[in-house]
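S.K.: structure, please.
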Amino acid sequence: MPATCDFVTLHTGQKMPLVGLGTWKSDRGQVKEAVKHALSVGYRHIDCAAAYSNEAEIGEAFQECVGANKIIKREDLFVTSKLWNTKHHPEDVEPALRKTLGDMKLDYLDLYLMHWPHAFERGDNLFPKNPDNTMRYDYIDYKDTWKAMEKLVEKGLVKAIGLSNFNSRQIDDVLSVATVKPAVLQVECHPYLAQNELIAHCQKRGLVVTAYSPLGSPDRMWKHPDEPVLLEEPGIKKIAEKYSKSPAQIILRWQVQRKVVVIPKSVTPARIQQNLQVFDFSLTEEEMSHIGRLNKNWRYIVPMITVN
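M.R.: Just a heads-up that it's a prediction; the model follows:
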């Protein structure tokens, strides 16, 4: 029987499931089956991005599973995608979204995020570089990009818009010009990078926070040999034993219990299912505080995108 998932309500009135399937690093050839399995076990939130280069395959899964006379009605599914850095020019925003919609076989998105505050050189090369291997940036103000994203809401192509990898100052900068306010901020967030101040700032401003890499992104290629391994944290393992859950489930429960949305990535059927099974128990206040105190301000995802 599919698991049920609690949700958080956006300022638009939309209900956003607290657990979604992340698709970053999900290879073509694997992501279609991962999405189909996730939908079959109860997921109703899929997090995507043009830059992951797998939206067409996700679209195949949606075509098979979503719509009239299929396992899920479109209105019961929450789909997020993201505008990539090479498409920040206001003229490029709607075509970029329409490409995503075409690839994913959808008429609209539930949420469209600006993936990063920085603009890269316009074009179809995802990572345009100089001869010395540094990124080629474009000087487009993200507020101008935001105004173009607002038009997508007016046209009914997206239901909500938001931000990813923005800091508090940048969020307030967008809010200063916004007629459509950002509904969500997506950032790296886990017990070693608790983001308490940023979350409090977002809550004051009416934004819901989504945590990417909520388990510390253990399958990254570029691991540092000395980095702390979140899933091996003794305090978390001890709590997991108490509840007969995995360390991953304890970490995800900590986030959803504080109303932070999580989008763990997996292509393994058992793990996809396990990541959703976090609504049949609650952590005590003491356990919540203990996990919250593990913060080290440790980033596993060190952006290759840097600006002087």
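
S.K.: CA atoms for contacts and neighbours, from now on please.
M.R.: Fine.

S.K.: what are the buried residues along the host helix or strand of Thr100?
M.R.: Taking DSSP states H and E as the criterion, Thr100 maps to helix 90-104. Residues of helix 90-104 classed as buried by neighbour count (16 or more other C-alpha atoms under 10 Å): 90, 92-94, 96-98, 100-101, 103-104.

S.K.: other SSEs contacting that helix?
M.R.: helix 55-65, strand 78-83, helix 142-154 (3 or more C-alpha pairs under 8 Å, 6 or more residues apart in numbering; DSSP states H and E).

S.K.: and the next element down the chain from that helix?
M.R.: Using DSSP H and E, the next helix or strand after helix 90-104 towards the C-terminus is strand 111-114.

S.K.: and that following strand, what does it pack against?
M.R.: strand 78-83, strand 161-164.

S.K.: would you reformat those as a markdown table and include distance to Asn275?
M.R.: Compiled in a markdown table, these are given as follows (distance: least, C-alpha to C-alpha, whole Å):
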| stretch | distance to Asn275 |
| --- | --- |
| strand 78-83 | 17 |
| strand 161-164 | 22 |
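
S.K.: winner for burial among those?
M.R.: The highest average neighbour count among the helices and strands packed on strand 111-114, using mean count of other C-alpha atoms under 10 Å, belongs to strand 161-164 at a mean of 25.

S.K.: relative orientation of the following helix or strand past it and helix 142-154 in degrees?
M.R.: Next helix or strand after strand 161-164 toward the C-terminus (DSSP H and E): helix 168-175. Relative orientation of helix 168-175 and helix 142-154, computed by axes from the mean of the first three to the mean of the last three C-alpha atoms, to 10 degrees: 50 degrees.

S.K.: second input sequence below; structure requested for side-by-side comparison:
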Amino acid sequence: MVHDISGLHHVGHIVHDMGQALEQYRRMGFALPGPAYPVVGEPPEPVGVGNTHAYFAGNFVELVAVAGAGRVPDDARLIPLRVPGDRLPVLKEAVRGTAANLESCLRRFEGVHILMFDSSDIDGGAARLAASGVGHGGVQVAQRPVETVDGVRMEPVRWLEIDGARRGLVPEGRVGLAENASAHDAADHPNGAVELVECVLCVADDELDEAEGRYTRYVGGAASRDGAARTFALGDGRARVTLVGASGLDGLLPGEGVAALPGFAAYSVAVRDVAATSRFLREAGVPVRESSAGEVFVPAREALGVAIIFRQAG
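M.R.: Okay, the predicted model is just below:
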């Protein structure tokens, strides 16, 4: 594996209703702060998208909802976008474009549509992708609010999105690289989660070879094969991306499917004590199943369109 990909940066779970999603994620034992919504004008008008994060030491799971869809939770943080009046139409158009991309994903199904690889050298990654014939929108720079023990701080982030049939979108959603300038504080999750370690992409059986070729170019390394699964180990090997044909998904996650192909069917988080996590989920009334590898997972129908696997850390 090349040096510019070090692991998983985050997955993005796009939901219809942020309030409902927060309730479900907190019930599953994830600690999430109130979502941030950018607002403009007076009275404040939410625009673009609202989001919040389940933070781990080195990465996170993001919950995303289009502003205006569903209810704005009571603990939401409104972030004013302050720009000169003559720039306001341009800004609104930009955030509408972001929201339109996410709405197109949501029309396919509610679930995970964003996968960002963690990069320690995003400029090198951008050059490598271009040399491999992978189109992308170039390295972008922004700041995002991050919840810490000392309050909210603005953290710079640099990212790029890989282009497919549409700018910033490949068939399964938004895929790219991201590089943080500084680490964020990890939350203390009641379910014991400590790290995002896997994302599972399900594709049509006859498109598995094509998808493997794409991800070989995305991550700069080859997959290992184990039955129906094709797995790309990332960085030091703790994190991975797994591709599976539709006919093989049930063999990995019994009873699971994807509403539209290709689609991200599941993601995995490492936990301190998987037995304790299983007890926590059952006591909270969260239905769980067992994967073919003997791991506990929450089915997609209980987790708003994506199966969530809990894996023993280490």
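
S.K.: what's the TM-score here?
M.R.: The TM-score (TM-score structural alignment, normalised by the length of the first structure) is 0.30; 159 aligned residues with a C-alpha RMSD of 6.5 Å.

S.K.: just to revisit the earlier point, out of the helices and strands packed on helix 90-104 of the first structure, which is the most enclosed?
M.R.: Among these, judged by mean count of other C-alpha under 10 Å, the one packed with the most neighbours on average is strand 78-83 (a mean of 23).

S.K.: top helix in the second structure by residue count?
M.R.: The longest helix of the second structure (DSSP state H) is helix 88-108.

S.K.: could you name the helices and strands sitting against it?
M.R.: strand 7-14, strand 49-55, strand 60-66.

S.K.: what's the neighbour count on Asn105 of the second structure?
M.R.: Asn isn't right for residue 105 of the second structure; it's Cys. Other residues within reach of Cys105 of the second structure, judged by other C-alpha atoms under 10 Å, total 21.

S.K.: is it true that it touches His113?
M.R.: Yes: under the criterion of C-alpha atoms under 8 Å, Cys105 of the second structure makes contact with His113 at 6.6 Å.

S.K.: coming back round to it: in a markdown table: the helices and strands packed on helix 88-108 of the second structure, plus mean neighbour count.
M.R.: Shown next, in a markdown table, are those (neighbours: other C-alpha atoms under 10 Å):
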| stretch | mean neighbour count |
| --- | --- |
| strand 7-14 | 25 |
| strand 49-55 | 25 |
| strand 60-66 | 24 |
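
S.K.: okay, those strands in JSON lines with distance to Ile309 of the second structure next?
M.R.: Formatted as JSON lines, these follow (distance: least, C-alpha to C-alpha, whole Å):
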{"stretch": "strand 7-14", "distance to Ile309 of the second structure": "14"}
{"stretch": "strand 49-55", "distance to Ile309 of the second structure": "15"}
{"stretch": "strand 60-66", "distance to Ile309 of the second structure": "13"}
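
S.K.: looking at those, which is closest to Arg27 of the second structure?
M.R.: Arg27 of the second structure sits nearest to strand 49-55 of all those, at 13.0 Å, using C-alpha to C-alpha.

S.K.: and that closest one, what does it pack against?
M.R.: Contact analysis of strand 49-55 of the second structure by 3+ C-alpha pairs under 8 Å, 6+ apart lists strand 36-40, strand 60-66, helix 88-108 as its packing neighbours.

S.K.: deepest of these, which one?
M.R.: Neighbour counts (mean count of other C-alpha under 10 Å) averaged over each of those peak at strand 60-66, with a mean of 24.

S.K.: show me what the helix or strand following it is packed up against.
M.R.: Reading on from strand 60-66 of the second structure to the C-terminus, the next helix or strand found by DSSP H and E is strand 77-80. In terms of contacts (3+ C-alpha pairs under 8 Å, 6+ apart), strand 77-80 of the second structure is packed against strand 36-40.

S.K.: what angle sits between the strand it packs on and helix 88-108?
M.R.: Comparing the axes of strand 36-40 of the second structure and helix 88-108 via the same axes, to 10 degrees yields an angle of 140 degrees.

S.K.: burial of Leu198 of the first structure, as a residue count?
M.R.: Residue neighbour count, defined by other C-alpha under 10 Å, stands at 16 for Leu198 of the first structure.

S.K.: I figured it hits Arg169, correct?
M.R.: No: assessed by C-alpha under 8 Å, Leu198 of the first structure is found out of contact with Arg169, at 10.1 Å.

S.K.: re earlier: got the helices and strands packed on helix 90-104 of the first structure as a markdown table, with distance to Leu21 of the first structure columns?
M.R.: Output for those, formatted as a markdown table (distance: least, C-alpha to C-alpha, whole Å):
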| stretch | distance to Leu21 of the first structure |
| --- | --- |
| helix 55-65 | 11 |
| strand 78-83 | 10 |
| helix 142-154 | 24 |
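
S.K.: reformat the buried residues of helix 90-104 of the first structure as CSV; add distance to Val153 of the first structure.
M.R.: Listed next are the buried residues of helix 90-104 of the first structure as CSV, based on distance: C-alpha to C-alpha, whole Å:
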residue, distance to Val153 of the first structure
Pro90, 14
Asp92, 16
Val93, 12
Glu94, 11
Ala96, 14
Leu97, 11
Arg98, 13
Thr100, 15
Leu101, 14
Asp103, 19
Met104, 18
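
S.K.: that older thread, quick one: which of the helices and strands packed on strand 49-55 of the second structure is nearest Leu234 of the second structure?
M.R.: strand 60-66 (16.0 Å).

S.K.: now the helices for the stretch 151-300 of the first structure?
M.R.: With DSSP state H, counting those that start in this stretch, the ranges of helices along the stretch 151-300 of the first structure come out as 168-175, 196-205, 234-243, 247-257, 269-276, 285-292.

S.K.: out of those helices, which one sits most buried?
M.R.: Sort the helices of the stretch 151-300 of the first structure by mean neighbour count, taking mean count of other C-alpha under 10 Å, and helix 247-257 sits at the top with a mean of 24.

S.K.: quick revisit: so for Leu249 of the second structure, which of the helices and strands packed on helix 88-108 of the second structure sits nearest?
M.R.: Nearest to Leu249 of the second structure, of these and by C-alpha to C-alpha, is strand 7-14 at 19.4 Å.

S.K.: let me know the angle separating the closest one from strand 60-66.
M.R.: Angle between the axes of strand 7-14 of the second structure and strand 60-66 is 30 degrees (criterion: the same axes, to 10 degrees).

S.K.: so how far is Leu208 of the second structure from the nearest residue to Val39 of the second structure once chain neighbours are set aside?
M.R.: The shortest distance from Val39 of the second structure to any non-neighbouring residue, by C-alpha to C-alpha, 6 or more residues apart in numbering, is to Pro46 (4.3 Å). Distance of Pro46 of the second structure to Leu208 of the second structure, computed by C-alpha to C-alpha, to the nearest Å: 40 Å.
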